[in-house]
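Trainee: No letters, just coordinates:
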């Protein structure tokens, strides 16, 4: 599997791997690193679990492991270990953007909208103080 842009580096994997549960049960588990990359892909993109690319394994495996590890506290241990490994120098930036709906962007310039019937434009209607 080739390393992709946002997947775990070897250093990150060396920090995380010892923290993962290692209780072998009947059937061998899908590769933890591959599943973690799938979980991180889903969290980063915000898409539905069902849209996880096939290279990360079955979406149900990623979802089930995410939920089980959340209940077991595995994620807390991972976050603490990664923070220690980077000595608090890890920074995250939220790059969300909020866009206007396509129909909200077509208002004509210079046109004032009238308030709904029964709505007053007096400051006292909004609970402003000193509106006499």
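Mentor: Yes, it's here. The structure presented is a predicted model; accordingly, all values stated were derived computationally and were not measured.
Trainee: going forward, measure contacts between C-alpha atoms and count neighbours the same way
Mentor: Noted.
Trainee: Give me the most central residue, the chain.
Mentor: In the chain, the residue lying closest to the centroid (C-alpha atoms, centre = their mean) is residue 43, at 3.8 Å.
Trainee: need the contact list for it.
Mentor: Taking C-alpha atoms under 8 Å, 6 or more residues apart in numbering as the definition of contact, residue 43 has no neighbours.
Trainee: what about it, which SS state?
Mentor: Secondary structure state of residue 43, per DSSP: H, G, I helix; E, B strand; the rest coil, is helix.
Trainee: Now do it against residue 27, distance only.
Mentor: 27 Å (C-alpha to C-alpha, to the nearest Å).
Trainee: With residue 36 as the reference, measure out to residue 13.
Mentor: For residue 13, the distance to residue 36 (C-alpha to C-alpha) stands at 10 Å.
Trainee: Between these two, which is the more surrounded one?
Mentor: residue 36 (19 against 15; other C-alpha atoms under 10 Å).
Trainee: Check it against this one:
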């Protein structure tokens, strides 16, 4: 339990704190029509819990309501841009407070897979000695095994 705003509150692991809830509450869409729906904070806590724990929708705890309700609300908010709006607002506030460093680093490293790792056709461009299996190396120190002998690894 922590003292928050003059009252004691319990913050469960993987749930939104009061400060986080106050940040996102005005960004959530309001539903004025239809029947009374499950509290947005409970639903959002269920969605946050699902993604922070990596569990399946059907395994979300019942204290957050029906998993189908959580999934439906998640899809609706994702489709209408609610989550993107939350991200943009968080970035704007953090940038205004000087908490964002907009330096971007791009890695242009290319890693190529061996032809066999990419599902190449069998019997494609293999050499005759590599199809016969591992052979003893004639040049390396000791009895190291290579596929196809020393010609398979040009230096």
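Mentor: Structure received. Since the structure is predicted, the reported quantities are computational estimates derived from the model, not experimental observations.
Trainee: Could I get the TM-score for this pair?
Mentor: TM-score of the superposed chains, computed with TM-score structural alignment, normalised by the length of the first structure, equals 0.65; 102 aligned residues with a C-alpha RMSD of 2.5 Å.
Trainee: To which residue of the second structure is the residue nearest to the centre of the first structure aligned?
Mentor: When the second structure is aligned by TM-score structural alignment, residue 43 of the first structure is paired with residue 51.
Trainee: same question, residue 69 of the first structure
Mentor: In the second structure, residue 69 of the first structure lands on residue 77 (TM-score structural alignment).
Trainee: so that match, which of the three states?
Mentor: helix.
Trainee: Spatially nearest residue to it, not counting backbone neighbours?
Mentor: Nearest non-adjacent residue to residue 77 of the second structure, counting by C-alpha to C-alpha, 6 or more residues apart in numbering: residue 83, 6.5 Å away.
Trainee: which stretch of helix or strand covers the one you found?
Mentor: Assigning secondary structure by DSSP states H and E places residue 83 of the second structure in helix 82-96.
Trainee: ok, and for that helix, which residues are buried?
Mentor: 82-83, 86 (16 or more other C-alpha atoms under 10 Å).
Trainee: pretty sure the match of residue 69 of the first structure contacts residue 86?
Mentor: No - contact criterion C-alpha atoms under 8 Å: residue 77 of the second structure and residue 86 do not qualify, at 10.5 Å.
Trainee: for residue 74 of the second structure, what are its contacts?
Mentor: residue 47.
Trainee: how much does the helix or strand where it lies deviate in direction from helix 82-96?
Mentor: Per DSSP H and E, residue 74 of the second structure falls inside helix 67-79. Orientation check (axes from the mean of the first three to the mean of the last three C-alpha atoms, to 10 degrees): helix 67-79 of the second structure against helix 82-96 gives 60 degrees.
Trainee: Mean deviation, helix 67-79 of the second structure versus the first structure?
Mentor: In this overlay with the first structure, the average offset of helix 67-79 of the second structure from its partner residues is 0.6 Å by mean C-alpha distance after the TM-score superposition for the first structure.
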